[in-house]
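Undergrad: just coords:
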């Protein structure tokens, strides 16, 4: 029987590092749901995808989801805002070449008319950004994102964050 190393030693750190190396690594997406004063939803058109998407993107290594959302908003839309909380977190099963992922949607609130009118892509990753009525916005999103965004809109209406698995309420 192997004895566990003593905490605070170099052997303990090696023991923990071995355990850490065996644990799952998750990809993390951090998107933001913005509305204008008419209740329309902001979507962005990435240059590297066919469909529209919510503003936001993938977290970098060891980057907190909320920080990733802030960074992506600054880089892609030149937008600095205070996020109003979490609307949903969605565990997304492995698909295609991708491992599983945790996808967060934060509440960006209602943008003022001046901010809404001044939004435009700030880098090469976006070709457009536009507000759409909620049902139209959902119809423009790919199925996986559509399910998650619909749940985020419900969470917003009900003032209750949601835990999801593949865009469905978790069990």
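TA: Done, it's in. The model shown is predicted, which means the values in this text are computed figures rather than measured ones.

Undergrad: Please count neighbours and contacts with C-alpha atoms only from this point.
TA: OK.

Undergrad: Secondary structure element holding the residue nearest in space to the middle of the chain?
TA: For the chain, residue 30 is the residue whose C-alpha lies nearest the centre (Cα atoms, centre = their mean; 2.0 Å). Under the criterion of DSSP states H and E, residue 30 resides in strand 27-35.

Undergrad: alright, now check it against this:
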């Protein structure tokens, strides 16, 4: 019979660490929905994808989704922006070589004309950034991202944050 370590001891911490190491890890992405004063939506063109995308990216180990979004915006667009409320979180099923993922979209609000005038890719991961009408922005996105972005745009109109599974409202 194995004796369980006592809480607060080094053995207890080692026991918890062992359990933590065995638990599933989720990939996490954090994107931000920005608009200009005309209501157009900001998209970015990654160099490593065929389609346009929302600005943001993947969280690093032990990084919160909001911190990941802030870091990615700074690195890729040189943008320091307030990250607003959560618009949606989407559980994305495993696909291709990828495990499942939690994809967050936050409200970035409306960028000022000064901010939009100076907006351009800051590193090799982006080849372009551009504002599109909401309809045209959705057309530029791949289906999985389009479903998620559609729900995020709908959340802007007053409904609360949405929980999605593969871009579809759940429950």
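TA: Ah, there it is. A quick note: this is a predicted structure, and the numbers were derived from the prediction, not measured.

Undergrad: With the second structure overlaid, how far apart is the strand holding residue 30 of the first structure on average?
TA: Superposing on the second structure places strand 27-35 of the first structure at an average distance of 0.3 Å from its equivalents, by mean Cα distance after the TM-score superposition for the first structure.

Undergrad: burial measure for the nearest residue to residue 78 of the second structure once chain neighbours are set aside, as a count.
TA: Once flanking residues are discounted, residue 78 of the second structure sits nearest to residue 122: 6.1 Å by Cα to Cα, 6 or more residues apart in numbering. Neighbourhood size, residue 122 of the second structure [other Cα atoms under 10 Å]: 16.

Undergrad: Isn't residue 122 of the second structure up against residue 79?
TA: No: here residue 122 of the second structure lies out of contact with residue 79, judged by Cα atoms under 8 Å, at a distance of 9.3 Å.

Undergrad: mind checking how far the residue nearest to the centre of the first structure is from residue 84 of the first structure?
TA: The gap separating residue 30 of the first structure from residue 84 of the first structure is 14 Å, by Cα to Cα, to the nearest Å.

Undergrad: list the residues that contact both of those two?
TA: Shared contacts of residue 30 of the first structure and residue 84 (Cα atoms under 8 Å, 6 or more residues apart in numbering): residue 106.

Undergrad: The residue nearest to the centre of the first structure reaches residue 101, doesn't it?
TA: No: the pair residue 30 of the first structure and residue 101 fails to qualify as a contact (Cα under 8 Å) at a distance of 10.8 Å.

Undergrad: residue contacts, the closest residue to residue 76 of the second structure other than its chain neighbours?
TA: Take residue 76 of the second structure and drop its neighbours on the chain: the residue closest to it by Cα to Cα, 6+ apart is residue 122, 5.0 Å away. Residue 122 of the second structure sits next to 75-78 when contact means Cα under 8 Å, 6+ apart.

Undergrad: Next: residue 73 of the first structure.
TA: So residue 73 of the first structure contacts 55-56, 79-80 (Cα under 8 Å, 6+ apart).

Undergrad: By neighbours, which of these wins?
TA: residue 56 (28 neighbours).

Undergrad: residue contacts, that one?
TA: Contacts of residue 56 of the first structure (Cα under 8 Å, 6+ apart): 29-32, 68-70, 72-73.

Undergrad: rewinding a little: show me how far the strand holding residue 30 of the first structure is from its chain's centre.
TA: 3 Å (Cα atoms, centre = their mean, to the nearest Å).

Undergrad: on average, how far is the helix or strand following it from the matching bit in the second structure?
TA: Once the chain leaves strand 27-35 of the first structure, the next helix or strand it forms, by DSSP H and E, is strand 41-46. By mean Cα distance after the TM-score superposition for the first structure, the fitted strand 41-46 of the first structure averages 0.3 Å away from its aligned residues in the second structure.
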